[in-house]
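Engineer: sequence below, structure please.
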Amino acid sequence: MHSTVDGFRYGAVTPVAAYLMACLGGALGLRCIVRSLLDEESWKPGWLALGAASIGCGIWTMHFIAMLGFQVEETGIRYDTGLTLLSLALAIIVVGIGVFIVGYRGSGKITLGVAGVVTGIGVAVMHYLGMAAVEVNGDIRYDPLTVVLSVAIAVVAATAALWAAVSIRGFMTSLGASLVMGVAVSGMHYTAMAAVSVHVHGNGNGAWAGDSPTSLLLPMLLGPAVFLLLAGVVVMFDPLLVLGDGEWSKSATSQRTWAAKETTEPAPQHSSAGFGGPVGHARPRLDH
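Structural biologist: So this is what the prediction gives:
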């Protein structure tokens, strides 16, 4: 029996929340990657890893917040815990591959293309692995053309995100890029969900093992959300990330100039001929 699929169970709440999480992860990830490229003395692998984890957590959190609004009217929904966690690990790993490629090899056309394809396909696989964790009393089917379109969107979005990561330096431009990334990632998700159809078995009242959406997803979303919060704290307390390249460079140059000035400036000289007298003048003689 063909069922009715609804991806907006709570109206605009889940799409907006999902979009905001994608933007947050993208913004934090971009700033961390920029940090690794601006300061040669920083621990580059650490900043790249933090950036990849931020973007990966943002994408995964976006996906499952959006999935909270997914329902099939004729049957309940459960989630497989193992596959759900595996999809989170996959999201971080595939984003990390792309980030480390462009972080060390630059944004050449071939490098960016390879990294974008690998990351984009990986993000798409993460989405469909997350969908494989969905258990219903029926069969989940996909429209092939819409699936191909969703993968293409994922590749384009990943390529654009990686280009932005190594090309954009300013804080406001990174913020704007993260908003565009949020649109692209959310668009990929809802395009992929448009490919879904469900055919339930019998009357749709059969029982199956697994965890319900709220009992599984809400606690699991807490972990990535806390991680993004901590990453945000790291970004906020790093002056290079907050000020951006130009302002931070001017601030650092100003501090170095001031320090050099204080080091080279001669100390005030005092007269050795008397107390408080001008330099080079003898203390007047007192006649008795």
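Engineer: make it CA atoms for all contacts and neighbour counts henceforth
Structural biologist: Fine.
Engineer: on the three-state scheme, residue 188 is what?
Structural biologist: helix (DSSP: H, G, I helix; E, B strand; the rest coil).
Engineer: check contacts around it.
Structural biologist: Residue 188 makes contact with 150-151, 153-154, according to CA atoms under 8 Å, 6 or more residues apart in numbering.
Engineer: how does it look with 6 Å?
Structural biologist: 150, 153-154 (CA atoms under 6 Å, 6 or more residues apart in numbering).
Engineer: of all these, which comes closest to residue 196?
Structural biologist: residue 150 (11.8 Å; CA to CA).
Engineer: in this protein, which spans are helices?
Structural biologist: In the chain, helices defined by DSSP state H lie at 13-38, 44-68, 81-105, 109-132, 144-167, 171-194, 213-236, 239-264, listed in chain order.
Engineer: in a markdown table: the contacts of residue 188, plus neighbour count and distance to residue 26.
Structural biologist: Below are these laid out as a markdown table (neighbours: other CA atoms under 10 Å; distance: CA to CA, whole Å):
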| residue | neighbour count | distance to residue 26 |
| --- | --- | --- |
| 150 | 26 | 19 |
| 153 | 22 | 16 |
| 154 | 28 | 14 |
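Engineer: please generate a structure for the following sequence too, so the two can be compared:
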Amino acid sequence: MNGTIDGFRYGAVTPVAAYLMACLGGALGLRCVVRSLHNQHSWKAGWLALGATSIGCGIWTMHFIAMIGFQVEETRIGYDAGLTVLSLAVAIVMVAVGVFAVGYRGATPGTLSAAGVITGLGVAAMHYLGMAALRLDGTIEYRTGTVALSVAIAIVAATAALWAAVSIRGFLASLGASLVMGVAVSGMHYTAMAAVRVHLHGTGGAWTGDSATSLLLPMLLGPVIFLLLAGVVVMFDPLLVMGEGTWDRSFARHPVGPRATDKHPAPEPDAAFTPRASTGRRRPR
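Structural biologist: Below is the predicted model:
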């Protein structure tokens, strides 16, 4: 017997909230990556790590907020805490692999393609690990073709996000890229959920694990707080708020040495090399 699946138990609330969290993680991550690449004084490893963690947390949070609205009408749903936490770790680590690859090796076609595939597979692995954490009185089955489509969407979305991170530098451009990234991540999630079928063992049978609300809501609190703190870092770092053009002009004017505003007057030219006005003859060099 197949169960009756409802992925929108609370209407538009969960998909909209999930989309906003994906956009927030994407926006913070892209700005941190831009900060590391286009400011010669930045701590690259730290900003790349913050960016990867922001994107990973945004994707994971998006998934499980959307899953709060998922139900099978004939049975209750629980979650395995260990697999749920593991899916978060996989999301962060796999995104970090892609972000660090393009951060240190550049956006060459080969690097970008490899990093996009690895990151996309990581996003898909996060999703299906999260689905493996489901506990219900039945067996979850998948339509192979739809699963393949969801993985392809994840790879394309990850590649596009990495390309945007190294190519789009202005604040408004990054904001627009994060909105598109949110659409791609949400699209991947709901495409993957369209592949789900639940074969019930019975009706109303026993299940193991915590309920969706009792487990997911407390676990979501940590990544959400992290994203808010990362947002504070971004807001109070002027180089993250300003566009790339402002950074380049600043560094072009003062590549090395003291700034023009420093109170260190330029040294006077050596008198030995100053022409003699009285004779019109120059001293030997």
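Engineer: adding distance to residue 1 of structure 1, write the helices of structure 1 out as JSON lines.
Structural biologist: What follows is the helices of structure 1, written out as JSON lines (distance: least, CA to CA, whole Å):
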{"stretch": "helix 13-38", "distance to residue 1 of structure 1": "28"}
{"stretch": "helix 44-68", "distance to residue 1 of structure 1": "23"}
{"stretch": "helix 81-105", "distance to residue 1 of structure 1": "27"}
{"stretch": "helix 109-132", "distance to residue 1 of structure 1": "20"}
{"stretch": "helix 144-167", "distance to residue 1 of structure 1": "21"}
{"stretch": "helix 171-194", "distance to residue 1 of structure 1": "19"}
{"stretch": "helix 213-236", "distance to residue 1 of structure 1": "23"}
{"stretch": "helix 239-264", "distance to residue 1 of structure 1": "54"}
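Engineer: tally of neighbours for residue 67 of structure 1?
Structural biologist: 24 (other CA atoms under 10 Å).
Engineer: what's the closest non-adjacent residue to it?
Structural biologist: Sequence neighbours aside, residue 7 is the residue nearest to residue 67 of structure 1 in space, at 7.4 Å (criterion: CA to CA, 6 or more residues apart in numbering).
Engineer: before we move on, what about residue 43 of structure 1?
Structural biologist: Of all residues not flanking residue 43 of structure 1 in the chain, residue 36 sits nearest, at 7.1 Å (CA to CA, 6+ apart).
Engineer: again with residue 69 of structure 1
Structural biologist: With CA to CA, 6+ apart, the residue lying closest to residue 69 of structure 1 is residue 9, at 4.5 Å.
Engineer: nearest to residue 202 of structure 1, out of the helices of structure 1?
Structural biologist: Of all the helices of structure 1, helix 109-132 sits nearest to residue 202 of structure 1, with 21.3 Å by CA to CA.
Engineer: ok, and what's touching that closest one?
Structural biologist: The contact list for helix 109-132 of structure 1 (CA under 6 Å, 6+ apart) reads 84, 87, 91, 94-95, 98, 151, 154-155, 158-159.
Engineer: that helix: average distance to aligned residues in structure 2?
Structural biologist: Following the fit onto structure 2, the mean deviation recorded for helix 109-132 of structure 1 is 0.5 Å by mean CA distance after the TM-score superposition for structure 1.
Engineer: now stretch 85-100 of structure 1
Structural biologist: Mean for stretch 85-100 of structure 1 is 0.2 Å (mean CA distance after the TM-score superposition for structure 1).
Engineer: tell me the buried residues in that stretch?
Structural biologist: 87-100 (16 or more other CA atoms under 10 Å).
Engineer: farthest-apart pair in the residues you listed, please.
Structural biologist: So, these by CA to CA: farthest apart are 87 and 100, at 19.9 Å.
Engineer: re earlier: redo the contacts of helix 109-132 of structure 1 as CSV? Include distance to residue 202 of structure 1.
Structural biologist: Output for the contacts of helix 109-132 of structure 1, formatted as CSV (distance: CA to CA, whole Å):
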residue, distance to residue 202 of structure 1
84, 27
87, 30
91, 36
94, 39
95, 41
98, 45
151, 33
154, 36
155, 39
158, 41
159, 44
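Engineer: and residue 6 of structure 1, what does it touch?
Structural biologist: So residue 6 of structure 1 contacts 70-71 (CA under 6 Å, 6+ apart).
Engineer: what's the answer for residue 142 of structure 2, then?
Structural biologist: Going by CA under 6 Å, 6+ apart, residue 142 of structure 2 touches 195-197.
Engineer: ok, so what distance separates the nearest residue to residue 170 of structure 2 once chain neighbours are set aside from residue 38 of structure 2?
Structural biologist: Leaving aside its sequence neighbours, residue 170 of structure 2 sits nearest to residue 243 (CA to CA, 6+ apart; 4.3 Å). Distance, residue 243 of structure 2 to residue 38 of structure 2, by CA to CA, to the nearest Å: 10 Å.
Engineer: check residue 103 of structure 2 too.
Structural biologist: For residue 103 of structure 2 relative to residue 38 of structure 2 (CA to CA), the value is 10 Å.
Engineer: more neighbours: those two, which one.
Structural biologist: Between residue 103 of structure 2 and residue 38, residue 103 has the larger neighbour count (other CA under 10 Å), namely 22 against 17.
Engineer: excluding chain neighbours, what is closest to the spatially most central residue of structure 2?
Structural biologist: Taking CA atoms, centre = their mean, the centroid of structure 2 lies closest to residue 55, which sits 2.0 Å from it. Once flanking residues are discounted, residue 55 of structure 2 sits nearest to residue 25: 4.6 Å by CA to CA, 6+ apart.
Engineer: tell me which residues touch the one you found, please.
Structural biologist: Listed by CA under 6 Å, 6+ apart, the contact set of residue 25 of structure 2 reads 54-55, 58.
Engineer: how about 7 Å then?
Structural biologist: Shown in contact with residue 25 of structure 2 (CA atoms under 7 Å, 6 or more residues apart in numbering): 54-55, 57-58, 227.
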